[in-house]
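In: I would like to see how this sequence folds:
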Amino acid sequence: MKMDRMLSIIMLLLDKKRVSAQELADKFEVSSRTIYRDIDTINMAGIPIHSTSGVGGGFEIMENYKVDQKVFSSADLSAIMLGLSSLSGMMQGNELTNALAKVKSFIPADQAKDIEVKSNQLSIDLSPWIGNKNIQPYLEIIKAAMQDNKLLSFEYSDTHGNKTTRTAEPYQLVLKNSHWYWQGYCLIRKDFRLFKVVRMTNLRMQEESFTARDYQKPQLDFDDILETIQITIKLRIHNAVMDQVLDYCAYENFTPDGADHYIVDFPFIENEYCYNILFSFGKHCECLEPSHIRAEMKRRVQNIAALYEN
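Out: The predicted model follows:
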């Protein structure tokens, strides 16, 4: 995994005077081009690495920036351990486990207790209670394909259930709102696409490699768009579903209505996703206004009831 590899590169450069690109490529079983990209990323992160060409050349951290293990504060190490621990619970494999072990090697004995306490103050568990059994093995396949620049083939179902066969170049895994996606260049659509992992079947990593192309990260912040399409509706809910509703709006949106109910100003977009959210609250939620949303809820309820009449 890229994060693990770059952390290991930094540690090697801290321990050694100079390391060649080929030596790093052989150690991490990647191409020299990948190593050069990692070095560029580390430089942009603020750790200046100097390269020397020719016989005996390689990479080294600039002498006036040379640091030792004390460069990491207890807060720094706690944050790194927390991030690696939360990911290792969701994405299996030796890379994250090894990275976590390496970070622990930075911990001075006199700070070990303090760092352990700090790293245990917050627990992040990204694994679902229940879910699609294919997600975790698919994540491993996607991760391996990104590591080796291998094409992925799969069948993909859109929101209308239409299934197509795709081949794509994988570039980035994305965890958004508890759902996994990956950004790739689709050879069928001739453009970048954001694929949702649960909509994929028959995922396979191909033997064929690809040359990485320049790409932009997918847009994941839709605040500006939401301002133009999002409306506020009024719900009356029972306190039995209060925790569920709080996943979508703040407590400031709640007004008590008797002993057991609340009136809630609820953010809403008129699409299937948001209607399904309202139905997830079941009989404990009533849409009061606007009238056309209330009427649409009634129509959908009647359609559901009609399924069971016979």
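In: Could you use CA atoms for every contact and neighbour count after this?
Out: Noted.
In: Where is the longest strand in the chain?
Out: When the chain is scanned for its longest strand (criterion: DSSP state E), the result is strand 163-176.
In: For it, which helices and strands make contact with it?
Out: Contact here means 3 or more C-alpha pairs under 8 Å, 6 or more residues apart in numbering; DSSP states H and E; on that basis strand 163-176 packs against helix 135-148, strand 150-157, strand 179-186.
In: for the ones you listed, which one sits closest to residue 41?
Out: Closest to residue 41 of the helices and strands packed on strand 163-176 is helix 135-148 (C-alpha to C-alpha; 15.7 Å).
In: picking up where we left off before, which one of the helices and strands packed on strand 163-176 lies closest to residue 211?
Out: strand 150-157 (9.1 Å).
In: which stretches of the stretch 151-300 of the chain form strands?
Out: Using DSSP state E, counting those that start in this stretch, the strands of the stretch 151-300 of the chain run over 163-176, 179-186, 191-196, 200-209, 231-238, 254-257, 261-268, 285-289.
In: Proceed likewise with the subsequent sequence, for comparison:
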Amino acid sequence: MKLERLISIVYMLLNNEVVSASELAEKYEVSPRTIYRDIDAICAAGIPVVSYQGANGGYGIIESYKMDRSLLGSFDVASLITVLHSMSSIFDDERAMETVRRLQTIQKNDQLPHLSMDMGSHRVTYNESLRKLRDAITAKQVVRFDYINGKNERVARSVEPVSLRYQHDAWYLFSYCRTRGDYREFKISRMTDLLLQPERYERRHEASPQRSAFEQYRWNDHKEVVLQFSSEALARAMDLFYESDRSFNPDGSLTVTLKLDNAASEQWLLGVMMSFGDEAEIVAPIELRQALRRKLEKMLQRYREA
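Out: Predicted coordinates:
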């Protein structure tokens, strides 16, 4: 309880110019003598508390110890706090929370949050993998895992992790793959049996590329696809195809035009369209319509056999 009170007193002093001993005693429901001892303990810990005399006297922390308010605007502070809160919830990072507390010392007390962010703090197993990988990156520790590649093959990989990247609503690991002898990017959600090895690596790695493999081929030759969704499927279609060209039709349906870049993307789209049932249709190209028909016929045959 005393430690919690000491920490709270420090941040109260950081957020105020001067706080009287009687005010602190009333807030924490202790005697002024206890507050004097707390201030001595805080000073002994290396935090420069100054005593001010007079009718409006009390305790404060010297300005040079506080973060300069002029360095960041209120919008910058609020945005940084929001992002750090989200990251700390995923990585269980006390260092990030410490930075949040320091930033809160220069945030106006009456400032309401204008931005909220949750990057998946509820995904316990997923976040545990992220924490393991970040620890491995920090310690330069070799990592082993099984991975489902784009061909739906389960393969074992041994890598030297370099960095984590969040993009396209997913986390990726950029690493040097010992199995392939080259740099590779792995999607975290496709990893299983993730294990940190006792071995440390000494290799000096190049920085993560500015563009991932996904981004490098997304602007190459594409196949244009036209989809149509009924008015009963608008919400989900809007969520899934947010970055595609979309237009509403007089009957309330939605037409979506997008470009596919490889066979894996085609298979993904066929699965998505099947999940819509009779509320969606592939309008073009004809070969993709035929591919979906073959899948549906194969599925129907399987259920007939049952």
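In: just to revisit the earlier point, how about the longest strand of the first structure, which residues of the second structure does it hit?
Out: The alignment of strand 163-176 of the first structure onto the second structure (TM-score structural alignment) spans residues 154-167.
In: returning to that earlier point: as TSV, the helices and strands packed on strand 163-176 of the first structure with mean neighbour count and distance to residue 234 of the first structure would be great.
Out: Formatted as TSV, those follow (neighbours: other C-alpha atoms under 10 Å; distance: least, C-alpha to C-alpha, whole Å):
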stretch	mean neighbour count	distance to residue 234 of the first structure
helix 135-148	18	36
strand 150-157	19	34
strand 179-186	19	28
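In: Turn the ones you listed into TSV, including distance to residue 212 of the first structure.
Out: Putting those into TSV (distance: least, C-alpha to C-alpha, whole Å) gives the following:
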stretch	distance to residue 212 of the first structure
helix 135-148	10
strand 150-157	10
strand 179-186	10
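In: List just the one of the ones you listed that sits closest to residue 268 of the first structure.
Out: strand 179-186 (20.0 Å).
In: sorry, back to before: to residue 232 of the first structure, which of the helices and strands packed on strand 163-176 of the first structure lies closest?
Out: Per C-alpha to C-alpha, nearest to residue 232 of the first structure of those: strand 179-186, 25.0 Å.
In: who touches the closest one?
Out: Contacting residues not belonging to strand 179-186 of the first structure are listed as 166-175, 191-198, 217-218 [C-alpha atoms under 8 Å, 6 or more residues apart in numbering].
In: try stretch 81-97 of the first structure
Out: 1, 4, 99-100, 103-104, 119-120, 122-127, 136, 139-140.
In: Residue 296 of the second structure: neighbouring residues, count only.
Out: 14 (other C-alpha atoms under 10 Å).
In: Give me the buried entries from the contacts of stretch 81-97 of the first structure.
Out: 4, 99-100, 103-104, 119, 136, 139 (16 or more other C-alpha atoms under 10 Å).
In: hang on, the earlier thing: got the buried residues for the match of strand 163-176 of the first structure?
Out: For stretch 154-167 of the second structure, by 16+ other C-alpha under 10 Å, it's 157-165.
In: Comparing it with the first structure, how large is the average distance?
Out: For stretch 154-167 of the second structure, the mean deviation from the first structure after alignment is 1.6 Å (mean C-alpha distance after the TM-score superposition for the first structure).
In: hmm, who's touching that stretch?
Out: 133-134, 136-137, 140-149, 171-179, 201, 205, 207-208.
In: next one: stretch 203-216 of the second structure
Out: By C-alpha under 8 Å, 6+ apart, stretch 203-216 of the second structure touches 162-163, 174, 176, 185.
In: Show the end-to-end separation of it, please.
Out: 26 Å (C-alpha to C-alpha, to the nearest Å).
In: now swap in stretch 235-244 of the second structure and tell me
Out: 14 Å.
In: follow-up on the earlier one: of all the contacts of stretch 203-216 of the second structure, which comes closest to residue 266 of the second structure?
Out: Distances from residue 266 of the second structure to those, taken by C-alpha to C-alpha, are shortest for residue 185, at 20.9 Å.
In: Now do the same for the closest one: its match in the first structure.
Out: With TM-score structural alignment as the criterion, residue 185 of the second structure lines up with residue 194 in the first structure.
In: do the same with residue 197 of the second structure
Out: Applying TM-score structural alignment, one finds that residue 197 of the second structure aligns to residue 206 in the first structure.
In: Which residue comes closest to that match once chain neighbours are left out?
Out: residue 151 (5.3 Å; C-alpha to C-alpha, 6 or more residues apart in numbering).
In: The one you found reaches residue 207, doesn't it?
Out: Yes. Using C-alpha atoms under 8 Å, residue 151 of the first structure makes contact with residue 207 at a distance of 7.4 Å.
In: ok, now which ones touch the match of residue 185 of the second structure?
Out: Counting by C-alpha under 8 Å, 6+ apart, residue 194 of the first structure has contacts 181-184, 218.
In: If you map these onto the second structure, which are still there?
Out: For these, the contacts that persist in the second structure are 181-184, with contact defined as both residues aligned by TM-score structural alignment, their matches' C-alpha atoms under 8 Å.
In: Which parts of the first structure are helices?
Out: 2-15, 21-28, 32-44, 74-88, 94-104, 112-119, 135-148, 223-229, 242-245, 272-280, 291-307 (DSSP state H).
In: Ok, which of those helices comes nearest residue 254 of the first structure?
Out: Across the helices of the first structure, residue 254 of the first structure has its closest neighbour in helix 242-245 (9.4 Å, C-alpha to C-alpha).
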